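Undergrad: Dropping the sequence and predicted coords here.
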Amino acid sequence: MATVRIDQKPQQSDSAVWTLVVVSVATFMLMLDLTVVNVALPDIRNAFDSSFSALQWILDAYALGLAAVLLAAGSLADRIGRKKVFDAGLLIFVLASLACGLAQNDLTLIIARFVQGLGGAVLFAVGPALLGHEFRGKARGMAFGVFGAVAGLAIGFGPLIGGGLADSVGWRWIFLINVPLTIAALVIGFLKMRESRNEFTPPVDWPGMIAFSAGLFFLVLGFMRGQADGWTSVRIIGCFVAAVLLLAGFTFLQISRPSHAMFDLKLFRNDTFNGLFVVTALCALSVMPALFLLISYLQNQLGHAPFASGLRLLPLTLMLFVAAAVGGSLVAKLPPAVLVGGSQLFIAAGLAAVLLVDTGSGWTALIPAFILIGIGMGMFSPGRAAFSIAVTTPDKAGMASGVNETAQQAGLAIGIAAIGAFFQNRVGNSFTNAESARTALGDKVSEVSDAIAAGGGAHVPEPIRAAANTAFVSGLHQAMILASVIAAISGVVAFLTLRKEDLNEAALATPGIPPEADDVTRPLRLPGQVDSQVRTNR
């Protein structure tokens, strides 16, 4: 028989801090592995005599696995237990990281990277739901501020950490470093984290999970490989056709089997849910490809080593960390449109500030851009994570978080493909129109332009190096203008669609209401209800 007790003073769960630690460590590792591998590719190529295509797959396989199962992982966690699914993700991630570090050929590394991405997807989808279960009000803002700052630090410090490890103990340690950290997270999570799941658990929607994951797999694969394989090739068209058919089948399953559905279609009636989904996708589409291009500029055009490039990214990293901490404290105070929309305008301004760079600039010309981008990314991360689960009830937090993370990863994949292709086209157009390049290279001018876009401008012969540098900077400017416009559109979408009344007020404003223990999830207080704490003891 359950007894009910009303406490006058809210208390914060002792497990909350440990949950934040474990989720933060997991988030740092999985975001780090998005960027850390870039700096180790030359060493991997030398170790395995890998082709250019194999090196692309080493990068793509992780992002592909990360994108494919985010929604499925979040929905499954709501049903069978968030801690249980999160721990399974940690186990998959650590085993795959070990396999990456011990790989003896590039095929093994590619497969292990894909599996590592699957584990990372589980962590990324379920982590915000775990935090949302443990924290409320100002404490929730703080928790998501830390969450966003950790993710940003991993992105910013990726080249620095990867370069340091590759230079000192070898490229394998960029993967092996995950092993002790993940084991520690597993032990702490097992001992300190609490379980949470739906009180009324619907059956697991296996057909829906398979259809959606497979559909998203083919969609992301098509965008990732379109530039390399040809957008009109049979393989790429086949990927997009398969994606459309599978996602249409998934939609049919959700409509025809509502009692089993892994995704609540009613969420599409919430303007804030729809707006945040679009903003998250557009933000990833604009800023993440831009960061990859800026890192390429530092390393390949200015000639800085990976570790030195990471040091030069510190203005962005530090501003991101500070802005995420401040943004977390503002989650419950500012309207979501102001916090999220403002963050996108900072990013748009930062991307536009890259136009200050010219062919004779040093790295310091990027400092204004780094500061503005860091502020925008820092503001966005905690708000996005908090609002993505506040659009629904706690029992569906994993699903809502998975949907939002899916938007981010899909936007990332599409952005790298689309903006990368646009950048390559603009570099090629500028270089092939240069008279010195056409005279020196003749029929090989297009081939060399592709190498310049890929970062090989520093290695071209001296007579055409100036044309190569001009082409790279020109392409960088035009790509940043495109990314800035996308970020500005994202800000407009946020201002037009995000509304505080669409959010669960108690999730953001109630100071420190602790969630229920074990498998009982209490609905959050709606506006107008009495602000009291109910604890169920068994």
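TA: Perfect, thanks for sending it.
Undergrad: Only C-alpha atoms from now on, for both contacts and neighbour counts.
TA: Noted.
Undergrad: buried residues in stretch 363-383?
TA: 365-383 (16 or more other Cα atoms under 10 Å).
Undergrad: List the contacts of residue 249.
TA: Going by Cα atoms under 8 Å, 6 or more residues apart in numbering, residue 249 touches residue 211.
Undergrad: Is residue 534 in contact with residue 8, as I believe?
TA: No. Here residue 534 lies out of contact with residue 8, judged by Cα atoms under 8 Å, at a distance of 9.7 Å.
Undergrad: Between the two, point out the one with more neighbours.
TA: residue 534 (17 against 10; other Cα atoms under 10 Å).
Undergrad: starting at the chain centroid, how far to stretch 122-134?
TA: Taking the mean of its C-alpha atoms, stretch 122-134 sits 14 Å from the chain's own mean (Cα atoms, centre = their mean, to the nearest Å).
Undergrad: hmm, who's touching stretch 202-209?
TA: Under the contact criterion Cα under 8 Å, 6+ apart, stretch 202-209 has outside partners 71-72, 76, 79, 250, 253-254, 259-262.
Undergrad: Just the buried ones from those, in ChimeraX syntax?
TA: A single ChimeraX command selects the buried members of these (16+ other Cα under 10 Å):
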select :71,72,76,79,250,253,254,260,261,262
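Undergrad: ok now stretch 333-353, how far from the chain's centre?
TA: What separates the centre of stretch 333-353 from the centre of its chain is 18 Å, taken as Cα atoms, centre = their mean.
Undergrad: Now it: buried residues?
TA: Here stretch 333-353 shows 335-337, 339-353 as buried, counting by 16+ other Cα under 10 Å.
Undergrad: just stretch 76-92 next, same as before
TA: Result for stretch 76-92 [16+ other Cα under 10 Å]: buried residues 76-87, 89-92.
Undergrad: Could you confirm residue 204 falls within a helix?
TA: No. Counting by DSSP: H, G, I helix; E, B strand; the rest coil, residue 204 is not found in a helix; it is coil.
Undergrad: roughly how far apart are it and residue 68?
TA: Separation of residue 204 from residue 68 (Cα to Cα, to the nearest Å): 18 Å.
Undergrad: ok, residue 223 - contacts?
TA: 413-414, 417-418.
Undergrad: buried sites along the host helix or strand of it?
TA: Residue 223 is part of helix 206-229, with elements assigned from DSSP states H and E. Neighbour counts using 16+ other Cα under 10 Å place 207-227 of helix 206-229 among the buried residues.
Undergrad: Could you do stretch 151-170 as well?
TA: Counting neighbours by 16+ other Cα under 10 Å, stretch 151-170 gives 151-166 as buried.
Undergrad: Structure two is appended below for comparative analysis:
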Amino acid sequence: MTQTISIGGIHEEERASWIPMIAIALGQMIMSFNVASLPVAMGGMVKSFGVPPTTVATGIVAYSMLVAGFVMLGAKLAQRYGALQVFRAAVGLFFISQVMMTFSPTAVVMITAQALCGAAGAVIVPSLVALIAENYTGRQQATAVGALGSARAAAGVLAFIIGGVLGTYIGWRPVFGILIAVSAIVFFLSFRLRRDHGRPDVEIDLVGVILAAAAIILISFGFNNLNRWGLALASPNAPFSFLGLSPAPILIVVGIVLGQAFLMWTHRRQEAGKTPLLALQVIDSPEERAAVYAMFAVVALEAALNFSVPLYIQIVQGRSPIATAVAMMPFNLTVFFAAMLIVHIYDRLTPRQIGRAGFILCTVALLWLAFVVRNDWSEVPVLLGLVVFGIGQGALVTLLFNVLVTASPKELAGDVGSLRGTTNNLAAAVGTAVAGALLVGLLSSIALTGIAASPKLTPELQAQVDLDNINFVSNDRLQTVLADTSASPAEVAEAVRVNTEARLRALKIGLLIMAALALVSIIPAGRLPNYRPGEIPSDETASESGRTA
């Protein structure tokens, strides 16, 4: 059994200095700033590298995939060699990756740089939680955990502001150049953190590392290529096929099977008295598993929305990065304040009540956006929808993390951090990949239907355009492409009309699908702890959770 404490139900301890928390928070912020800057820089990268926007999404997926795949290994490295030592080494690797990112000449180098960022993040993520547990206790520890969630949200806000301004007036590269300097600052500030010496007796389960990494990479890679290789049947772009089937869903299924194999192996290793890659005590109750499922859902929704909005603003509407920043600012500010302030209502509402309310807000917001969105993201009804979604998302991320942290003893802080990192980054990779595949797939289907139904777009014109690789393009780009064909002015106008309508319908349907996911996520939220801090859980609750308070 895992001894637990309820959120906020912690006795007062001697207060420690908050200066070490600056280094911890900045460690979180450099990672979050990096990945949040990619959607803002989408338009600039598309022009610089001459690639479609889905390639930029591959950079996001590469980062999240590496973090999710190796964060459990990072946690064990932190436990064996000391969280502070591996934290410093990872910040150094992050520094190198940002140098590559800033001066990347091609999209391949950009994606490689993001993969290195992910490798660094795989160590930084669990180290942050372990460093909080080492430097803070009691109420300060709960506050520090909330501050970590707020730092993530604050980095998102800054990424959109700084990325928008610099991307519009200078270029996208200086945005990542800033991280070179900040990562150096984090390294020097780390000397204010309390040193831990690690535990040389901690074993590293290499079989578990291989199973977990292979499972997560295959799942992420499969989702990322659903549109390119085919949802079911293999497309001409697929590297291979199995009896005519696309390799993308096959990779996903194999990844899920390997994930189950990892859990079986971990159980077997733990029963044998050996150190597992992930201590299963951190997910040994229904409430903890429900928190993981709910966290995956809300982060995937956030990633999908963070990809969809810049896609439409910069690629579809052809507007500047600063326009993206302005459009997303209400959402990011709301996430920041919701993540920071939600801790103040822990004494009034149970985690189950907050969780259900959060997903209800996300569902309502996405439904609202699906019905009110037009081709102008600055409209007040759209901004209202983003604010409501931000309230639900910000509250949920901090709440669910707190549920996991307070449910486990201090010595398992690294395992909680690795579980959080795996869940968050796998969800971000899947959410981004699915959003890209879903929207492009919807666009292609709707556009082909519109083209076939239009009497103005003749078969002769259609034969001159590559309809097998329909992707998101602005109307100006479409007109440039059609200028090289025999299209008449009337045919160009009709093609622009079909493109505009198809893009908007694809976005609306995509938002409705996201709303359905948010609605279904109320189910795991209903399994969160149902008692307030300081309350003794009822016998029924205790029997459900299998834990003692």
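TA: All right, it came through fine. All values reported here derive from a predicted model rather than from experimental measurement.
Undergrad: coming back round to it: out of the buried residues of stretch 151-170 of structure 1, which are inside helices?
TA: 151-166 (DSSP state H).
Undergrad: how much space is there between the aligned residue in structure 2 for residue 395 of structure 1 and residue 388 of structure 2?
TA: By TM-score structural alignment, residue 395 of structure 1 lines up with residue 411 in structure 2. Residue 411 of structure 2 sits at a distance of 37 Å from residue 388 of structure 2 (criterion: Cα to Cα).
Undergrad: can you check residue 352 of structure 2 too?
TA: As judged by Cα to Cα, residue 352 of structure 2 and residue 388 of structure 2 stand 19 Å apart.
Undergrad: ok, now residue 333 of structure 2?
TA: For residue 333 of structure 2, the distance to residue 388 of structure 2 (Cα to Cα) stands at 11 Å.
Undergrad: And the helices in the stretch 51-200 of structure 1, which stretches?
TA: Ranges of helices in the stretch 51-200 of structure 1, per DSSP state H, counting those that start in this stretch, are 52-68, 70-80, 82-102, 106-134, 137-168, 173-176, 178-192.
Undergrad: Give me the mean distance between the longest one and structure 2.
TA: Compared with structure 2 after fitting, helix 137-168 of structure 1 has a mean deviation of 3.0 Å; criterion: mean Cα distance after the TM-score superposition for structure 1.
Undergrad: other SSEs contacting that helix?
TA: Here helix 137-168 of structure 1 touches helix 15-35, helix 106-134, helix 173-176, helix 306-312, helix 314-330, helix 367-390, helix 505-509, going by 3 or more Cα pairs under 8 Å, 6 or more residues apart in numbering; DSSP states H and E.
Undergrad: Dump the ones you listed to JSON lines, plus distance to residue 298 of structure 1.
TA: What follows is these, written out as JSON lines (distance: least, Cα to Cα, whole Å):
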{"stretch": "helix 15-35", "distance to residue 298 of structure 1": "15"}
{"stretch": "helix 106-134", "distance to residue 298 of structure 1": "26"}
{"stretch": "helix 173-176", "distance to residue 298 of structure 1": "21"}
{"stretch": "helix 306-312", "distance to residue 298 of structure 1": "6"}
{"stretch": "helix 314-330", "distance to residue 298 of structure 1": "13"}
{"stretch": "helix 367-390", "distance to residue 298 of structure 1": "12"}
{"stretch": "helix 505-509", "distance to residue 298 of structure 1": "40"}
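Undergrad: These: which one's closest to residue 195 of structure 1?
TA: Nearest to residue 195 of structure 1, of all those, is helix 106-134, at 8.7 Å by Cα to Cα.
Undergrad: Okay, and the equivalent of residue 303 of structure 2 over in structure 1 sits in which element?
TA: In structure 1, residue 303 of structure 2 lines up with residue 288, judged by TM-score structural alignment. Element membership for residue 288 of structure 1, per DSSP H and E: helix 271-296.
Undergrad: Now that helix: buried residues?
TA: Of all the residues in helix 271-296 of structure 1, those buried under the rule 16+ other Cα under 10 Å are 271-291, 293-296.
Undergrad: winner for burial among the helices of the stretch 51-200 of structure 1?
TA: Counting by mean count of other Cα atoms under 10 Å, helix 70-80 has the highest mean neighbour count of the helices of the stretch 51-200 of structure 1, with a mean of 28.
Undergrad: packing partners for that helix?
TA: Using 3+ Cα pairs under 8 Å, 6+ apart: helix 70-80 of structure 1 touches helix 82-102, helix 106-134, helix 206-229, helix 397-432.
Undergrad: Name the nearest residue to the aligned residue in structure 2 for residue 493 of structure 1, sequence neighbours excluded.
TA: Residue pairing (TM-score structural alignment): residue 493 of structure 1 is matched to residue 524 of structure 2. Once flanking residues are discounted, residue 524 of structure 2 sits nearest to residue 290: 4.8 Å by Cα to Cα, 6 or more residues apart in numbering.
Undergrad: separation between the equivalent of that neighbour over in structure 1 and residue 370 of structure 1?
TA: Under the alignment (TM-score structural alignment), residue 290 of structure 2 maps onto residue 275 of structure 1. Distance, residue 275 of structure 1 to residue 370 of structure 1, using Cα to Cα: 26 Å.
Undergrad: show me what contacts the nearest residue to residue 54 of structure 1 once chain neighbours are set aside?
TA: Counting by Cα to Cα, 6+ apart, residue 54 of structure 1 lies nearest to residue 106, which is 6.8 Å off, once chain neighbours are set aside. By Cα under 8 Å, 6+ apart, residue 106 of structure 1 lies in contact with 48, 50, 54, 58.
Undergrad: Turn those into JSON lines, including distance to residue 171 of structure 1.
TA: As requested, the contacts of residue 106 of structure 1 are arranged in JSON lines below (distance: Cα to Cα, whole Å):
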{"residue": "48", "distance to residue 171 of structure 1": "12"}
{"residue": "50", "distance to residue 171 of structure 1": "15"}
{"residue": "54", "distance to residue 171 of structure 1": "16"}
{"residue": "58", "distance to residue 171 of structure 1": "13"}
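Undergrad: Name the nearest of those relative to residue 31 of structure 1.
TA: Taking Cα to Cα as the measure, residue 31 of structure 1 lies nearest residue 58 of the contacts of residue 106 of structure 1, at 15.5 Å.
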